[in-house]
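*Asks:* could you work out the structure for the sequence below:
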Amino acid sequence: MKKIYLLFISCLAAFILNLILMNSAADMPVFFTSYLNDLLCMPIVLSICLFLIKSFSRKKSIRISLFSAFSLAALYSVYFEIYLPKVNTRYTADFTDVLLYFSGSLIFWLTHKFDSPKNIQKTT
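*Replies:* Sure thing, here's the model as predicted:
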């Protein structure tokens, strides 16, 4: 099994488990209630993007560049940490979330980069 699919399945399972535990357990550490899902977000979203790109492309060796991964993290940061807190009181701006979006993107990119070294080909 490719590393990128294993990363996707692991992140998705951890995300779902975290949601279940947050809804059932009253006392969870702050990391799990406030930060874990932000860390898992980018590997999940980027894996779905990669799957869709490969589904519609004839090239199966397409890679997501670090620039593309960080660009998506930047868009998520602007939307969820700058825009939404201004228009909806449910959302709060938190710089730690921004760092976690970029960390998740880096984790995805590193896993993606070393997934199959013989087929490395960057796209933006």
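*Asks:* please count neighbours and contacts with C-alpha atoms only from this point.
*Replies:* OK.
*Asks:* okay, now residue 18: neighbour count?
*Replies:* Around residue 18 there are 17 other residues, counting by other CA atoms under 10 Å.
*Asks:* list the buried residues of whichever strand or helix holds residue 51.
*Replies:* Assigned by DSSP states H and E, residue 51 falls within helix 36-56. When burial is assessed from 16 or more other CA atoms under 10 Å, helix 36-56 yields the following buried residues: 36-47, 50, 53.
*Asks:* one more to line up against the first:
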Amino acid sequence: MALGTVRSAEGDLERGDYNWACFKAHQSAEFAVKGLLRGLGLGAYGHSVSALLAAAPSELKVLNLLQRAKTLDKYYVPTRYPNAWAEGSPADYYTREDASQAIEYAKSIISWVEEAWRSLKQGRV
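*Replies:* Okay, the predicted model is just below:
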């Protein structure tokens, strides 16, 4: 689900739908981290990627991803709701650079989740 969602974000980026690309980047990272936590038998509640990462076992060392997750967290609500802004629509407030960075951050979190899962399965953590 995470990989499909980040691919959808890349399509939005190419079409110029930058607010949707930012939102979907957030969603893809959220899906990945929730999948890891649930795979470990842990609770995975809420939509904050940074809070979900913080709930991961400490041996997984998420510190280098927390700032990226916090950036993605900023894209959860205002990318979708016009009343999150003083005027205009969410599309007026997001740029290609925002979307590119959000996708890069999401991909780094997804890659970390994939590696963490492989390490756990192989008993390296």
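*Asks:* give me the TM-score for these two chains.
*Replies:* In this superposition the chains share a TM-score of 0.35, using TM-score structural alignment, normalised by the length of the first structure; 68 aligned residues with a CA RMSD of 4.1 Å.
*Asks:* that older thread, let me have the buried residues of helix 36-56 of the first structure in a markdown table, extended by distance to residue 21 of the first structure.
*Replies:* Listed next are the buried residues of helix 36-56 of the first structure as a markdown table, based on distance: CA to CA, whole Å:
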| residue | distance to residue 21 of the first structure |
| --- | --- |
| 36 | 12 |
| 37 | 12 |
| 38 | 16 |
| 39 | 17 |
| 40 | 16 |
| 41 | 17 |
| 42 | 21 |
| 43 | 21 |
| 44 | 19 |
| 45 | 22 |
| 46 | 25 |
| 47 | 24 |
| 50 | 29 |
| 53 | 33 |
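*Asks:* quick one: which two of the residues you listed are the most distant?
*Replies:* Greatest spacing in these, by CA to CA: 36 and 53 (26.5 Å).
*Asks:* just give me the closest of the buried residues of helix 36-56 of the first structure to residue 86 of the first structure.
*Replies:* Nearest member of the buried residues of helix 36-56 of the first structure to residue 86 of the first structure, counting by CA to CA, is residue 38, at 19.1 Å.
*Asks:* what's the closest of the buried residues of helix 36-56 of the first structure to residue 110 of the first structure?
*Replies:* Distances from residue 110 of the first structure to the buried residues of helix 36-56 of the first structure, taken by CA to CA, are shortest for residue 43, at 10.6 Å.
*Asks:* ok, the residue nearest to residue 97 of the first structure when sequence neighbours are not counted - contacts?
*Replies:* In this structure, residue 97 of the first structure finds its nearest non-sequential neighbour in residue 38, 6.0 Å apart by CA to CA, 6 or more residues apart in numbering. Contacts here follow CA atoms under 8 Å, 6 or more residues apart in numbering; on that basis residue 38 of the first structure touches 97, 100-101, 104.
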